[in-house]
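In: sharing a model prediction with you, sequence too.
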Amino acid sequence: MSTETTTLAAGCFWCIEAVFDGLAGIDSVESGYIGGHVPDPTYKEVCGGATGHAEAVRITFDSDVVSYDEILDIFFEIHDPTQLNRQGNDVGTQYRSAIFPHSPAQEAAARAAIVRAQAVRNTPVVTTVEPLSDWYVAEDYHQEYFEREGAANPYCQIVVAPKLAKFRQRHAARLKDGVTA
């Protein structure tokens, strides 16, 4: 098994965590905060927009099963990387589209993925490639949020559920055993 880690920001971390949790080859997905200047930020502080952090996920994966390039292509598929500092109604730098590479090889792959995404979308992609910085794990209630609370949370039903259903239908053959489209 070839284990790698990557950190990605694409708006609300509940959305991207739910997608990657079901993908074969993903060992773990942890929601948290990165890219800011305040130590040990809280969700409330990050949502306020003054800490500089992005809501993000840290993904540990088996690169023999799913490649970093595949993860990046999925990342660009499941959010709108043409929106600056927002995803839909979530507005602010904390919802920016960003990649935090863990190695020079990941940085090169991230830059190549941005070029691919821009070619597919035929519009400017504003995703940034930012230096890896301190990672702060989000509060426990954010971990596996959609799995635990999605059915009862209106935001999840309006935003996360359709995105997740579309992804699972499109990539049914790539889902973990037991995850349905």
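Out: That came through, no problem.
In: hey, let's count contacts and neighbours off CA atoms from now on
Out: Will do.
In: quick one: the strands in the protein?
Out: Here the chain has its strands, by DSSP state E, at 3-10, 26-34, 54-62, 86-87, 90-91, 97-100, 128-129, 136-137.
In: among those, which is nearest residue 40?
Out: Nearest of the strands of the chain to residue 40, taken as C-alpha to C-alpha: strand 136-137 at 6.3 Å.
In: now do that closest one: which elements does it pack against?
Out: strand 26-34 (3 or more C-alpha pairs under 8 Å, 6 or more residues apart in numbering; DSSP states H and E).
In: what lies in contact with the lengthiest helix in the chain?
Out: Taking DSSP state H as the assignment, the helix of the chain that covers the most residues is helix 104-121. Contacting residues not belonging to helix 104-121 are listed as 68-69, 72-73, 76, 99-101, 124-125, 127, 129 [C-alpha atoms under 8 Å, 6 or more residues apart in numbering].
In: in that helix, what counts as buried?
Out: 106-107, 109-110, 113-114, 117-118 (16 or more other C-alpha atoms under 10 Å).
In: can you pick the most crowded of the contacts of helix 104-121?
Out: residue 99 (25 neighbours; other C-alpha atoms under 10 Å).
In: quick one: it from residue 177, how far?
Out: Between residue 99 and residue 177 the distance is 28 Å, computed by C-alpha to C-alpha, to the nearest Å.
In: same question for residue 171.
Out: The value you get for residue 171 to residue 177, if C-alpha to C-alpha is used, is 13 Å.
In: ditto for residue 102
Out: Distance from residue 102 to residue 177, by C-alpha to C-alpha: 28 Å.
In: ok, now residue 169?
Out: From residue 169 to residue 177 the distance is 14 Å (C-alpha to C-alpha).
In: over to residue 61?
Out: Using C-alpha to C-alpha, we find residue 61 at a distance of 16 Å from residue 177.
In: residue 32 too?
Out: Following C-alpha to C-alpha, the distance that separates residue 32 from residue 177 is 26 Å.
In: pasting the second one now:
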Amino acid sequence: MAQQQVIVAGGCFWCTEAVMKDVVGVSEAESGYIGGDKPDPTYKEVCSGETGHAEAVRVTFDDETISLPDLLDVFMGTHDPSQLNRQGNDIGTQYRSAIFPLDDSQRAEAEAAIDRWNAEHGGNAVTTIEGPAHWYPAEDYHQEYWEGEGQRNPYCLAVIPPKLMKLRKSFQNKVKQDA
């Protein structure tokens, strides 16, 4: 088993984390902040849009079970990479669509994933490739949010189930059996 990590931002990190946790080969999805200027930002500071950080998820996965290209295709296919600095009602640079590669190989894979999405969807992705940048884990109450508080949160109940349905419909062979 070869564990790898990739960091992606696709709007609200609760939503991205919920999707990634259901992908085969993913062992961990950690919500956090990346891409801004302020060290150790808080959720409130990031939500202000003034730190430059994106809400993001650091995904740990077994690349023998799911390849990075397949994982990036799932990422691109389960949020709307054509919306600049927003996902649905979440508006601001903290909700941008971005990939934060950890090395040159990941950067090349990120470019290829965006190209694949553009080829299938009319070339309108605004997903950026950023970094290198420092990763800051989000506060503990944001981790595994959907499994706990999220299933009682009206926002999550409106946004996350459609994303999970899209995952199951569009990427049937990439979904964990117990998901």
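Out: Received it, and whenever you're ready, just let me know what you need. The structure displayed is predicted, hence computed values, not measured ones.
In: the contacts of helix 104-121 of the first structure in helices, which ones?
Out: Per DSSP H, the subset of the contacts of helix 104-121 of the first structure in helices is 68-69, 72-73, 76.
In: make TSV out of those residues and add distance to residue 48 of the first structure.
Out: Formatted as TSV, these follow (distance: C-alpha to C-alpha, whole Å):
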residue	distance to residue 48 of the first structure
68	32
69	33
72	28
73	30
76	26
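In: closest to residue 157 of the first structure out of those?
Out: residue 76 (21.3 Å).
In: under the alignment, what does that closest one map to in the second structure?
Out: Using TM-score structural alignment as the criterion, the counterpart of residue 76 of the first structure in the second structure is residue 76.
In: distance of the nearest residue to that match once chain neighbours are set aside relative to residue 104 of the second structure?
Out: The shortest distance from residue 76 of the second structure to any non-neighbouring residue, by C-alpha to C-alpha, 6 or more residues apart in numbering, is to residue 117 (6.9 Å). Applying C-alpha to C-alpha, the value for residue 117 of the second structure to residue 104 of the second structure is 20 Å.
In: what of residue 27 of the second structure?
Out: From residue 27 of the second structure to residue 104 of the second structure the distance is 23 Å (C-alpha to C-alpha).
In: report the contact partners of the nearest residue to residue 175 of the second structure once chain neighbours are set aside.
Out: In space, and not counting its chain neighbours, residue 175 of the second structure is closest to residue 23: 4.7 Å by C-alpha to C-alpha, 6+ apart. For residue 23 of the second structure, the contact set (C-alpha under 8 Å, 6+ apart) comprises 174-176.
In: can you tell me which of those residues end up in helices?
Out: Those of these lying in helices (DSSP H): none at all.
In: now, of those, which are buried?
Out: Buried among the contacts of residue 23 of the second structure (16+ other C-alpha under 10 Å): 174-175.
In: same check for the contacts of residue 23 of the second structure, but in the first structure.
Out: Mapping these onto the first structure (both residues aligned by TM-score structural alignment, their matches' C-alpha atoms under 8 Å) leaves 174-176 still in contact.
In: may I see these organised as CSV, with distance to residue 152 of the second structure added?
Out: Formatted as CSV, these follow (distance: C-alpha to C-alpha, whole Å):
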residue, distance to residue 152 of the second structure
174, 27
175, 24
176, 23
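In: quick one: which of those residues is nearest residue 15 of the second structure?
Out: residue 175 (15.7 Å).
In: next, the contact list for that closest one, please.
Out: Counted by C-alpha under 8 Å, 6+ apart, residue 175 of the second structure has contacts 22-24, 167-168.
In: at 7 Å instead, please
Out: By C-alpha atoms under 7 Å, 6 or more residues apart in numbering, the residues touching residue 175 of the second structure are 22-24, 168.
In: okay, these in TSV with distance to residue 40 of the second structure next?
Out: Formatted as TSV, the contacts of residue 175 of the second structure follow (distance: C-alpha to C-alpha, whole Å):
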residue	distance to residue 40 of the second structure
22	28
23	29
24	31
168	35
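In: of those residues - the most surrounded one?
Out: Result: residue 23 is most packed of the contacts of residue 175 of the second structure (other C-alpha under 10 Å), 23 neighbours.
In: what's the distance between that one and residue 103 of the second structure?
Out: 23 Å.
In: pretty sure residue 66 of the first structure contacts residue 25?
Out: Yes: shown here, residue 66 of the first structure and residue 25 form a contact pair, counting by C-alpha atoms under 7 Å, at 5.4 Å.
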